[in-house]
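In: show me how the following folds:
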Amino acid sequence: MVHKQSLAQLLDEGRRKIQVTDEELTEAKRRRTLLAASVRRAFPGSTTYFNGSVAHGDANTPLTDVDLGTVLTKKDAEPYGPGKKSALTLMEIARDAIHEDLDDEFPKLTIEVEGRRRAVLVRFGDPVTPGQADFTADVMTAIPHPSGRGLYIPNTKIATQWDRADPITHTRMVLQAIEETKVVFARTVRLLKHWNGTHSKPMCSWNIKALSLNCLDEPMPLINALRVFFTYAADEIGKGPTPDPAGVAGPIPLNMPRPEVHNRLCTARKYIDLAIEHEKNGRPGLAQHALHQVLPELVAKPDATEEEADRLGQAARAGAPATSGLGLVTGVVTPTRTRAWGE
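Out: Next comes the predicted model:
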């Protein structure tokens, strides 16, 4: 008899393959702490916050970057904001402080300010994941929003030079979701980010998390969480852009035309539904085959001939006609395309 893994086993094995290692995470957080200390020194009285995948608990390996920001005091922020000064001076101050504090430890350190849209880009010249080219950090210089809700963050690509956002609330919401779902939220997002990267990145990671915040709110098996997400996300993207979960920033943009993103979400949902149906009806090989379409690099393509041989053997031992097993499999095992959402 051919042994097949359950969907739960396949997904658990898959998410472990991409989960960031303790060593990567420890070093990334250490460097993030160094950066936070530098910008607090550069802007006395300021506060720092962490965001992005490391702060959100959903980082994958290889780990290539980290995100953080500093929020100036109200007094220091007075000259800056829409209709006032841009963040360029603040970014240059942050750059100089980081160089002063970190150059000795990281001799290949480079920092970019010119042409950066939102944040100072720090290149360490030293990866935290062996085999990677580098490790970087986005360091944002933000100011309080006059309303008390959210921040003004730099946007050098628009006339006002500033955008409204609330990354602090975003991180709080994500961490709360992880707690309420007993880590299912983070594990599902890891898988979804991998799906997104495997299929030409139709969405940014934050869009995935923003949609997940509205549909993943309790513990559940990972295969169910994927079905819930793709069902909800397809419906929501079909209606329009994803709103900011904090209710502060504008809608979250997509990386592709909305009809194309909607099509990819619908196709993924159909394969997840098919995988669940096959497993329910005792066809683990076909269940794995369907799941492989969604996560081709994490779930191996099964050998359908092995399952067919096993099914025929069972049928023969039970005295059933051999063709009953053959007919069941050949009707569904061969899709016309490996990735129906087009690449």
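In: could you use CA atoms for every contact and neighbour count after this?
Out: OK.
In: top strand in the protein by residue count?
Out: strand 136-144 (DSSP state E).
In: contacting residues around that strand?
Out: 32, 35, 64-74, 77, 80-81, 87, 90-91, 94, 118-124, 150-154 (Cα atoms under 8 Å, 6 or more residues apart in numbering).
In: mind checking which of those are buried?
Out: Among those, those scoring as buried are 32, 35, 64-73, 77, 80-81, 87, 90-91, 94, 118-124, 150-154 (criterion: 16 or more other Cα atoms under 10 Å).
In: what's the distance between the longest strand of the chain and the middle of its chain?
Out: 20 Å (Cα atoms, centre = their mean, to the nearest Å).
In: measure residue 33 to residue 67 for me?
Out: 11 Å (Cα to Cα, to the nearest Å).
In: related to what we said a few turns ago, after the longest strand of the chain, which helix or strand is next?
Out: Per DSSP states H and E, strand 136-144 leads on to strand 151-154 as the next helix or strand towards the C-terminus.
In: chain center to that following strand: distance?
Out: On Cα atoms, centre = their mean, the centre of strand 151-154 falls 22 Å from that of its chain.
In: following element in sequence after that strand, please.
Out: strand 162-165.
In: show me what that following strand is packed up against.
Out: strand 151-154 (3 or more Cα pairs under 8 Å, 6 or more residues apart in numbering; DSSP states H and E).
In: Proceed likewise with the subsequent sequence, for comparison:
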Amino acid sequence: MTSHTEDILNYVRAQIDAHPEAVAEARQRLELTRKIALRFPGANRTYASGSLPQHTFIHPVGDGDGGLVLDRRYYPKLGPDGDGETPQTIIPDLCSHLGPEIREVYPGARCGKSKRGPKISFGEPVDGQDPTVDLVLALTRKDGTGLWIPNLNTNRWEASDPERHIELFISGGQSLRRTRRRVIRLLKAWNKQYASPAFSSHNLTVWAWEFVQSGTGLARAFSTVLSDAAERVSSGAATTDPAGVSPNVRLLQSRNVAVKRLRVAADGLAMALRHDDDRDAVSSGLSKVFFKYLDDPAAVGVERAVAALRRNKPISTALLGLAGTSAVVRPTRAYGESRYDR
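Out: The predicted structure follows:
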């Protein structure tokens, strides 16, 4: 028997999944950067992190994340195990090291600075996208697991274990990994519909790692993550670092806003699953979750028009019920924030 909920979620996935050409380009750029970075004085190793090794990019592809781990013994003044210095002065040297070789392949490449280290832009769009590389400048730790990574905005060091995170997030059997990846992509697309997302990609990935279980289909797994996350945030309980190194995962918005968004999405998905044999009811429920991607078939008149504007589609004044000569109304801002945050 066909699951309408699964079917419509797959329709959303077809809209949000990253294009293979852009992903391949992001991977190539990160691999090139890592290869060159390994020849930097004091380099210990490099690693890939984030969406690339997890296969959780959504469209459009942005950053290819990775890290360069420096040997703290080569830089005795750096980090909490040394004199507490941050690598502010090293980043220009690293950019001078990376830039010339990267420009042999990408002539328009430029190396700047982000929160954690160098950020390389390449100036060569592929499939309309121009993935950058964020290279975290990390430092081995004298005691404990993980790495010291800098916060260059606050000039402080923070403990983290991005390499362990990747091990955890890609663990499990093939079916579990596939479902988890798909749930994470759906979560990212849902979260990014809002002008100011409430959750980091890392936060959503941790929840998927915690709550998605083996033998669960996509719709049920997605529903479980939303409902379990809503319960946790509502209770005020913390989401802890799976690696046991970093501080608790932080929300990007207030707890009230985060809970409202999670509950609206969880309720919409629960409605879809309750009426899985009724395609219109499923579409109506899932339109509450993916309001930028799906129409609510139960919506009429102005409500349907507002839904179209929310998805940045031009509509006519006639559809809005306005008198006079018909004209086209084009969206001037992102809709969806106020309706679902009330």
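In: so which of the contacts of strand 136-144 of the first structure belong to helices?
Out: Within the contacts of strand 136-144 of the first structure, residues falling in helices by DSSP state H are 32, 35, 74, 77, 90, 91, 94.
In: corresponding residue for the first one in the second structure?
Out: For residue 32 of the first structure, the equivalent position in the second structure is taken to be residue 30, counting by TM-score structural alignment.
In: how close does that match get to residue 281 of the second structure?
Out: 44 Å.
In: got it, and residue 102 of the second structure?
Out: From residue 102 of the second structure to residue 281 of the second structure the distance is 52 Å (Cα to Cα).
In: could you do residue 342 of the second structure as well?
Out: Relative to residue 281 of the second structure, and taking Cα to Cα, residue 342 of the second structure is found at 23 Å.
In: again with residue 43 of the second structure
Out: 56 Å.
In: who has more neighbours, the two?
Out: residue 281 (21 against 18; other Cα atoms under 10 Å).
In: quick one: residues contacting the more buried one.
Out: Residue 281 of the second structure neighbours (Cα under 8 Å, 6+ apart): 271, 272, 275.
In: what do we get in the first structure for it?
Out: With TM-score structural alignment as the criterion, residue 281 of the second structure matches residue 286.
In: same check on residue 181 of the second structure?
Out: That one, residue 181 of the second structure, aligns with residue 186 by TM-score structural alignment.
In: what comes up buried for the host helix or strand of its match?
Out: Residue 186 of the first structure is part of helix 184-198, with elements assigned from DSSP H and E. Residues of helix 184-198 of the first structure classed as buried by neighbour count (16+ other Cα under 10 Å): 184-196.
In: what about that helix, how far off from the second structure?
Out: With mean Cα distance after the TM-score superposition for the first structure, helix 184-198 of the first structure departs from the second structure by a mean of 0.4 Å once superposed.
In: for residue 261 of the second structure, see how far away residue 297 of the second structure is.
Out: 21 Å.
In: which of the two has more residues huddled nearby?
Out: Neighbours per residue, other Cα under 10 Å: of residue 297 of the second structure and residue 261, the larger number sits with residue 261, 23 against 15.
In: hmm, residue 341 and the more buried one touching each other?
Out: Yes - if you go by Cα atoms under 8 Å, residue 261 of the second structure and residue 341 touch, sitting 6.6 Å apart.
In: what's the closest non-adjacent residue to the spatially most central residue of the second structure?
Out: Nearest to the geometric centre of the second structure sits residue 201, at 3.5 Å (Cα atoms, centre = their mean). Spatial nearest neighbour of residue 201 of the second structure, chain neighbours left out: residue 188 (6.5 Å); criterion: Cα to Cα, 6 or more residues apart in numbering.
In: burial check on whatever residue of the first structure lines up with residue 222 of the second structure, number of neighbours?
Out: Aligning on TM-score structural alignment places residue 222 of the second structure opposite residue 226 in the first structure. Other residues near residue 226 of the first structure come to 22 when the count uses other Cα under 10 Å.
In: please identify the helix or strand for residue 226 of the first structure.
Out: Assigned by DSSP H and E, residue 226 of the first structure falls in helix 222-239.
In: what lies in contact with that helix?
Out: 7-8, 11-12, 184, 187-188, 192, 211-212, 215-216, 242, 258-259, 261-263, 265-266, 268-269, 272-273, 276.
In: let's see 7 Å
Out: Identification of contacts with helix 222-239 of the first structure by Cα atoms under 7 Å, 6 or more residues apart in numbering yields 7-8, 11, 184, 188, 211-212, 215-216, 258, 262, 265-266, 268-269, 272-273.
In: which among those count as buried?
Out: Buried among these by 16+ other Cα under 10 Å: 7, 11, 184, 188, 211-212, 215-216, 258, 262, 265-266, 268-269, 272-273.
In: and those, which is closest to residue 159 of the first structure?
Out: residue 258 (26.5 Å; Cα to Cα).
In: wait, what's in contact with the equivalent of that closest one over in the second structure?
Out: Using TM-score structural alignment as the criterion, residue 258 of the first structure maps onto residue 255 of the second structure. Under the criterion of Cα under 7 Å, 6+ apart, the neighbours of residue 255 of the second structure are residue 233.
In: next: residue 56 of the first structure.
Out: Residue 56 of the first structure sits in contact with 171, 174, 175, where contact means Cα under 7 Å, 6+ apart.
In: and what of residue 246 of the first structure?
Out: 166, 169, 170.
In: any idea how far it lies from residue 172 of the first structure?
Out: Taking Cα to Cα, one finds residue 246 of the first structure at 10 Å from residue 172 of the first structure.
In: can you check residue 275 of the first structure too?
Out: Residue 275 of the first structure is 34 Å from residue 172 of the first structure, by Cα to Cα.
In: could you check which residue of the second structure pairs with residue 155 of the first structure?
Out: That one, residue 155 of the first structure, aligns with residue 151 by TM-score structural alignment.
In: wait, that match sits on residue 113?
Out: No - the criterion here is Cα atoms under 7 Å, and residue 151 of the second structure misses it with residue 113 at 11.4 Å.
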